[in-house]
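> no FASTA, just this:
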């Protein structure tokens, strides 16, 4: 289903006019009209405002297979690059050696050598921790709704 049809469907379910949705979301009425007629490709921030106003998840605007599309476009190398960039944002630097099977991890002017298994373990444990924290945020959000 196209974005415009989804917006219109949920807007009508909430018994809102385009003008009322515009006022509630802070998005111009003409923009909502153009989105509903598929004359406009909305920005993500616009979709977010509309999703909040309609009390629906923003993912309702994406195709059912959006996760598969994203996953298929992210290669294993890109995932590793993202991990390296994430570590760098924390002032932790991971360097790959092209000549050996080792990586070097630098933090606070100290360096250690990691074999492939330790590097993969660091990535997996980081992924697991982030998933845990995200799940915790969702649990907290659910308990706050009650």
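Looks like it came in fine. Keep in mind it's a predicted model, so treat the numbers as computed, not measured. Residues are numbered from 1 along each chain as shown.
> every contact and neighbour count from this point should use C-alpha atoms.
OK.
> return the set of buried residues in stretch 121-129.
For stretch 121-129, burial by neighbour count (16 or more other Cα atoms under 10 Å) applies to residue 123.
> what sits up against it?
Residues from elsewhere that reach stretch 121-129, judged by Cα atoms under 8 Å, 6 or more residues apart in numbering: residue 83.
> where exactly do the helices run in this structure?
3-13, 18-25, 29-36, 44-54, 66-73, 76-89, 116-145 (DSSP state H).
> what's the third one packed up against?
I take that to be helix 29-36. Helix 29-36 sits against helix 3-13, helix 18-25, with contacts defined as 3 or more Cα pairs under 8 Å, 6 or more residues apart in numbering; DSSP states H and E.
> comparison target below:
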């Protein structure tokens, strides 16, 4: 029986990282650990489905808003205005991601700004404003 061979590389952006190697059947010995791994895999699967749904929207403005919302939910940080991406994105990068042009993204970003759906700070960080409480 031939053994499958593969290379595995790991990259970490923290100072203290531990890597362990387990086979799926080894997880039977640690049911709580197995459950945690399944939860993480389920979460990743759900996020991928959300991304596919967002990028599958018919209207470009809906794809743009869904893309920004998911990105900010995933990586955003709280700021005065709401939740902001911690890095800048060009309109060309956004357009490439959502299957549109830079010009269209610029026009739609202006429209979303005017509607109050997004805020673009002076440092060009994109933010979703806090939702207003309805009294």
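Thanks, I have it. These figures come from a predicted structure and were not determined experimentally.
> list the TM-score for the superposed pair.
In this superposition the chains share a TM-score of 0.23, using TM-score structural alignment, normalised by the length of structure 2; 61 aligned residues with a Cα RMSD of 5.3 Å.
> circling back: got TSV for the helices and strands packed on helix 29-36 of structure 1, with distance to residue 129 of structure 1 too?
TSV is the format used below for the helices and strands packed on helix 29-36 of structure 1 (distance: least, Cα to Cα, whole Å):
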stretch	distance to residue 129 of structure 1
helix 3-13	34
helix 18-25	34
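> residue 36 of structure 1: which of these is closest?
The closest of the helices and strands packed on helix 29-36 of structure 1 to residue 36 of structure 1 is helix 3-13. By Cα to Cα, the value is 3.7 Å.
> report the buried residues of the closest one.
In helix 3-13 of structure 1, counting by 16+ other Cα under 10 Å, buried: 3, 4, 6, 7, 8, 11.
> got it, and stretch 66-83 of structure 2?
Those would be 66, 67, 68, 69, 72, 76, 82, 83, for stretch 66-83 of structure 2 by 16+ other Cα under 10 Å.
> distance between the ends of that stretch?
15 Å (Cα to Cα, to the nearest Å).
> possible to save the helices of structure 1 as a markdown table with distance to residue 107 of structure 1?
Converted to a markdown table, these look like this (distance: least, Cα to Cα, whole Å):
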| stretch | distance to residue 107 of structure 1 |
| --- | --- |
| helix 3-13 | 45 |
| helix 18-25 | 45 |
| helix 29-36 | 48 |
| helix 44-54 | 36 |
| helix 66-73 | 30 |
| helix 76-89 | 10 |
| helix 116-145 | 14 |
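> so which of these is nearest residue 103 of structure 1?
helix 116-145 (7.2 Å).
> shouldn't residue 113 of structure 1 be in contact with residue 96?
No. In this structure, residue 113 of structure 1 is not within contact of residue 96 by Cα atoms under 8 Å, at 10.0 Å.
> what is the longest helix along structure 2 packed up against?
Looking across structure 2 with DSSP H, the single longest helix is helix 31-55. Counting contacts by 3+ Cα pairs under 8 Å, 6+ apart, helix 31-55 of structure 2 packs against helix 60-75.
> what's the angle between the helix it packs on and helix 31-55?
160 degrees (axes from the mean of the first three to the mean of the last three Cα atoms, to 10 degrees).
> any idea how far residue 109 of structure 2 is from residue 41 of structure 2?
33 Å.
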